[in-house]
Structure formats: C-alpha cells, structure tokens
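Student: pasting the structure only:
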C-alpha cells in the first residue's frame, strides 16, 4: 500500500506545479482572486499571492525529491488546509468569488472544495511512505490518482445545487421591465459584479467602456448601499440592480458574468467575463 504513497507524491507535485505555473502567467489575476476572499488586508494581497505561488513550487520540488518528500508532504498539507479554510470562509459568508485554484475562472463551490479535500488526503498519504523509492510505474499510479481526484470533483460540481449557466432564449428575470434599460435600443448588457470579487474590479472599466455601444446594467446580490459605495470608489456610475437571488433566478454561476438580452428581456448570449477578451467575444457573437 505504501508504494502508492510515491504515486500520491507525484500526483500532488504535478497539481502544485501546474497550478503555480498558471498563476505565474497572470500573477495580477491571481492576486485579484486572493483579494476577492477578503481575508488579507489589501496591502498584503500581492505578497500573499506571491507566497502561495512560491510555496506551491517549493512543495512540488520537495515532493519529487525522495529525501525531502516528507517536507513536501507537510508543506502541501498546510497549503491545502489553508485553501480549504479560505473556501469555507467564503461560503460561510455567502460570497461568490473566483477560486483562483488552477488556470480557470471557477468559482468557489462544492467542486473546488471536493478537489482540495481529496488533494489534502493525498498530500498526507504521500508522507507515510517517504522511504519508498520512485519507480516508473508510479507515474501511471499518479495519473490514476489525479484522474480520480479531478473526476470526483467534476461529478460533485455537476451535482451542485447552484445553476451552472443561463439558457439562450430564456426570459431574463431582473424584477423590473428590461425595456426600461434599453434606452430605445434593441440590446441590453447585464454585467454581474460583486464588491468582494477582485476580477470584477478589473472588469468595471471594461463594462463602463462598453456602455458607449450598448446600455449596460450592473447586477449584484449585495446590499444596494454597499454596492453603490463600492462603485463610487471605483469611479463607476452605471444603472444598478440588486437582489439576494439575482444569480440563482437567472442561472448565473458567479461574477464577473455578462448576459446580453434583447429589449424584451430574452437572453441572446452569455459568458463569464473575467477578461476583456471574453467580453469582446460575447459582443462579437451578436455582432456588436
């Protein structure tokens, strides 16, 4: 059984390395994800983001070197435990934020919790057989273990009670007549944001710029005064709709997200909008 611990070490090392490289490619975006958790003070967020990436790279190296595997196991255990605590804090506070886990814009939810929990188990298991040497067959074992982790997490994510996406052709429910926002045009862009979403802060100027081409309405589940105050600090003055269920009723998984409707409120297109390229692609899909 302990021979599988070496496979576990390789699997965890591969995940840590993959995650760290993805974050290094866009460290600012990862820092925004860290800020979205609202755990660290703003001034410590850049240092915290770099510390996480450095720890992931160090953990990966320690795990693949047999004499230091036990140290790598300990470091990975601390990392995944910290990640779980952070995710749990987000969910407990009812926040919808980007996970910042891998090279995706996945929100914190049942899937990310499951994956991180299983990786924590593998990280602990990797330390039990620190004396077991690596063998080529263990590469296959690591692939099997990683496949199980990501497969189970994907299944749990699919079974999550939160809706995964709007449906083109559905009626957009915003609690008021969508035509009131159309300003005589035939399209309205609803941009989902949150004051606790780092990527949303980055995208606010993009949404404001698009308002010159199509009416833009910001949508948030936060309290209206809080959201208005947040927008004022960002220098953004766009129409705002708030409500506790604005995400669930329209099947929006999390901010930042963009939903384009016609003037009657029928969904024409939708897409996660954590990058300007994605927003441009959404508008391009409908010829805007």
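Tutor: Received the coordinates, thanks. Note that the structure is a prediction, hence the values are computed from the model and not measured.

Student: when you work out contacts or count neighbours from here on, use the C-alpha atoms and nothing else.
Tutor: Fine.

Student: how much space between the spatially most central residue of the chain and residue 56?
Tutor: Here the mean C-alpha position of the chain is nearest to the C-alpha of residue 98 (CA atoms, centre = their mean), at a distance of 2.5 Å. Distance of residue 98 to residue 56, given as CA to CA, to the nearest Å: 19 Å.

Student: then residue 224?
Tutor: Using CA to CA, we find residue 224 at a distance of 38 Å from residue 56.

Student: quick one, helices of the stretch 101-250 of the chain?
Tutor: Taking DSSP state H, counting those that start in this stretch, the helices of the stretch 101-250 of the chain run over residues 110-128, 137-159, 179-182, 198-210, 224-233.

Student: got the ones you listed as TSV, with distance to residue 256 and mean neighbour count columns?
Tutor: What follows is the helices of the stretch 101-250 of the chain, written out as TSV (distance: least, CA to CA, whole Å; neighbours: other CA atoms under 10 Å):
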stretch	distance to residue 256	mean neighbour count
helix 110-128	18	22
helix 137-159	19	17
helix 179-182	20	17
helix 198-210	5	20
helix 224-233	14	14
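
Student: try it against this one:
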C-alpha cells in the first residue's frame, strides 16, 4: 500500500525538521528538557544533545536504503535491517516523548514541549501529534525496505500535513504565569499558618528536580514555616508537612514544580517563582522579604 510505503519518508522528514529546529537553539532545547522536571538539571544538556543525535541517526537509517545504491549495502536483507533499525530508534524516541508528556499533564504542569525548537506547550495536541508519529513509525518499520518512487513524496507530504493538522482540532493550552503577588493562594487542606510567613513548596512525584530541592526546602524550616504541596498523593515529605490538592496548579496558574510560593499569615501571596535550584529559591525569598505584611 502506497501509504505504508511512504511512511518512512514522512517520519524521516519530521525527524530532520525537528533536529534542525533544536540545533538552532541547543541551549533553549536543554531548558525545555529541564522544564519536564524529570532529570537533575546537570543532565539536561547531555540529554538534549543525545536526542538531537538520535533524531538525525534515525532519519539517516530510514532514508539510507533509498538514497544509496543497493550494492552499498550488500544483501537486500541488510538494507531492510537499516530501515527497521531506524524505525526502532524513532519509535523509542516518540515513545519516550509520549511518556514524558503524559507525566507533565498528570502533574498539572505547563511546559514547552521543545519538539521543534519553538514555543509549543504540552497538551492534547502535542500528545496527538506524537502518537500519530509513533503510529507512522511502526508502519514504516513493518513495511521494510521499499525502493524510492516519485509518488512517495506527495503521499509523505500528505501524511506530514495530517500529523500537524489533526492536533489543531484539539484545544490548546495557555501558558501559566503563576499567582500574582497580592492575590490569595488557593489551597485546599492547608494547615493553619503558625508563622507570619509561610513557604509553600510545590512538588510532584517523579520530579527529579523536586527531589534535589527537598533538602533545600527542609533547611529553610529553621527560618520560616515550610509546607510541601503536591497535586497527587505519594510524595514523601522528608519531615515536612505535605498537603495534597489535585487542583492547586490549575487554580493558582502555576506552570511546573518545583515552585515556591511565599504567603503571609492570611494567605496573601508575597512572592513566587520557579525553584529548580537554590539560587532561584533565594530570589523568591528575597522578593518576599521586601514586602511588608499587615
């Protein structure tokens, strides 16, 4: 079937476009990787480079049997293996992307997917697009080696158009900006504040950076009241009180964990911001110190 025989070309084109977009701003892509909050910050750049290399390698393996002379590969079976290996690498990439996106949505985070080097928030559309690409990759792997034919180009272009057009029918997501200073921090089940200032540290299970920052939050308990907040159960507090509120991220327009919100005794937000490293947390605390509570 011509659609199955053209799938490899569509997948390879998408991978190359994605890799080129990331190469234009490797640092920005590494920041997107860090935004998923699944890895320690020091691994973000190596993982970003590895993803780009894997995308280019997968595209090359998918295209090689059609672009190079058959005798460059020896037996026909070798060419078929090359395309299947390309499909395997691409499939693993798309499966990893899907897993990370589902994790982000489950944690209620607002994160740039980093898919093509632009600003595209993880949401139903990015999930659908990645799922369609995974399906095309499986199709390409099953089709094996098919000689290039001119008709494959327009069919592959049509497949790429479907991959990018279908998700646009789904609702998008607005970037989250965090609660405004002076607003009330909306939190269900919070203990009665016992101090003039309270640090609410928003964390999530499976968030690598949250685990890294947990000792920093715990160390602050000697300076102020600290409460950990999670949207799902299962986060160990490390001696700190934990509040589970499934809607805390959406109600307060918070983009991702770890995130810090400092409030007064009455729950008014004094300062807030990302807390992925000690310096970021200290900046939030410094801004809160400049606010006089009633």
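Tutor: Perfect, I can see it now. These figures come from a predicted structure and were not determined experimentally.

Student: where does the TM-score land?
Tutor: The TM-score (TM-score structural alignment, normalised by the length of structure 1) is 0.58; 251 aligned residues with a CA RMSD of 5.3 Å.

Student: need the helices of the stretch 101-250 of structure 1 in TSV (columns: distance to residue 50 of structure 1).
Tutor: Below are the helices of the stretch 101-250 of structure 1 laid out as TSV (distance: least, CA to CA, whole Å):
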stretch	distance to residue 50 of structure 1
helix 110-128	20
helix 137-159	25
helix 179-182	42
helix 198-210	16
helix 224-233	26
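
Student: for residue 89 of structure 1, find the nearest of these.
Tutor: With CA to CA as the measure, helix 110-128 is the member of the helices of the stretch 101-250 of structure 1 nearest residue 89 of structure 1 (11.5 Å).

Student: work out for me the element whichever residue in structure 1 pairs up with residue 59 of structure 2 sits within.
Tutor: Aligned by TM-score structural alignment, residue 59 of structure 2 pairs with residue 63 of structure 1. Per DSSP states H and E, residue 63 of structure 1 falls inside helix 45-64.

Student: tell me what the helix or strand that that helix is followed by is packed against?
Tutor: Going down the chain from helix 45-64 of structure 1, the next helix or strand is helix 69-92, by DSSP H and E. The helices and strands touching helix 69-92 of structure 1, judged by 3 or more CA pairs under 8 Å, 6 or more residues apart in numbering; DSSP states H and E, are helix 3-25, helix 45-64, helix 110-128.

Student: what would those helices look like in CSV with distance to residue 173 of structure 1?
Tutor: As requested, these are exported to CSV (distance: least, CA to CA, whole Å):
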stretch, distance to residue 173 of structure 1
helix 3-25, 36
helix 45-64, 36
helix 110-128, 26
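
Student: quick one: which of the ones you listed is nearest residue 140 of structure 1?
Tutor: helix 3-25 (7.9 Å).

Student: give the buried residues for that closest one.
Tutor: For helix 3-25 of structure 1, burial by neighbour count (16 or more other CA atoms under 10 Å) applies to 3-14, 16-23.

Student: ok, back up a step: okay, now the residue nearest to the residue nearest to the centre of structure 1 when sequence neighbours are not counted: neighbour count?
Tutor: Excluding the flanking residues, the one nearest residue 98 of structure 1 by CA to CA, 6 or more residues apart in numbering is residue 107, at 4.2 Å. Using other CA atoms under 10 Å, residue 107 of structure 1 has 20 other residues around it.

Student: post-alignment, the host helix or strand of residue 288 of structure 2 versus structure 1, mean distance?
Tutor: Assigned by DSSP H and E, residue 288 of structure 2 belongs to helix 278-289. Taken over the aligned residues, the distance from helix 278-289 of structure 2 to structure 1 averages 3.6 Å (mean CA distance after the TM-score superposition for structure 1).

Student: now the angle between helix 208-220 and that helix, please.
Tutor: Relative orientation of helix 278-289 of structure 2 versus helix 208-220 (axes from the mean of the first three to the mean of the last three CA atoms, to 10 degrees): 50 degrees.

Student: what is the burial count for the closest residue to residue 85 of structure 2 other than its chain neighbours?
Tutor: Spatial nearest neighbour of residue 85 of structure 2, chain neighbours left out: residue 61 (6.9 Å); criterion: CA to CA, 6+ apart. As a burial measure, residue 61 of structure 2 scores 24 neighbours (other CA under 10 Å).

Student: dump the residue contacts of residue 61 of structure 2.
Tutor: 82, 83, 85, 86 (CA atoms under 8 Å, 6 or more residues apart in numbering).
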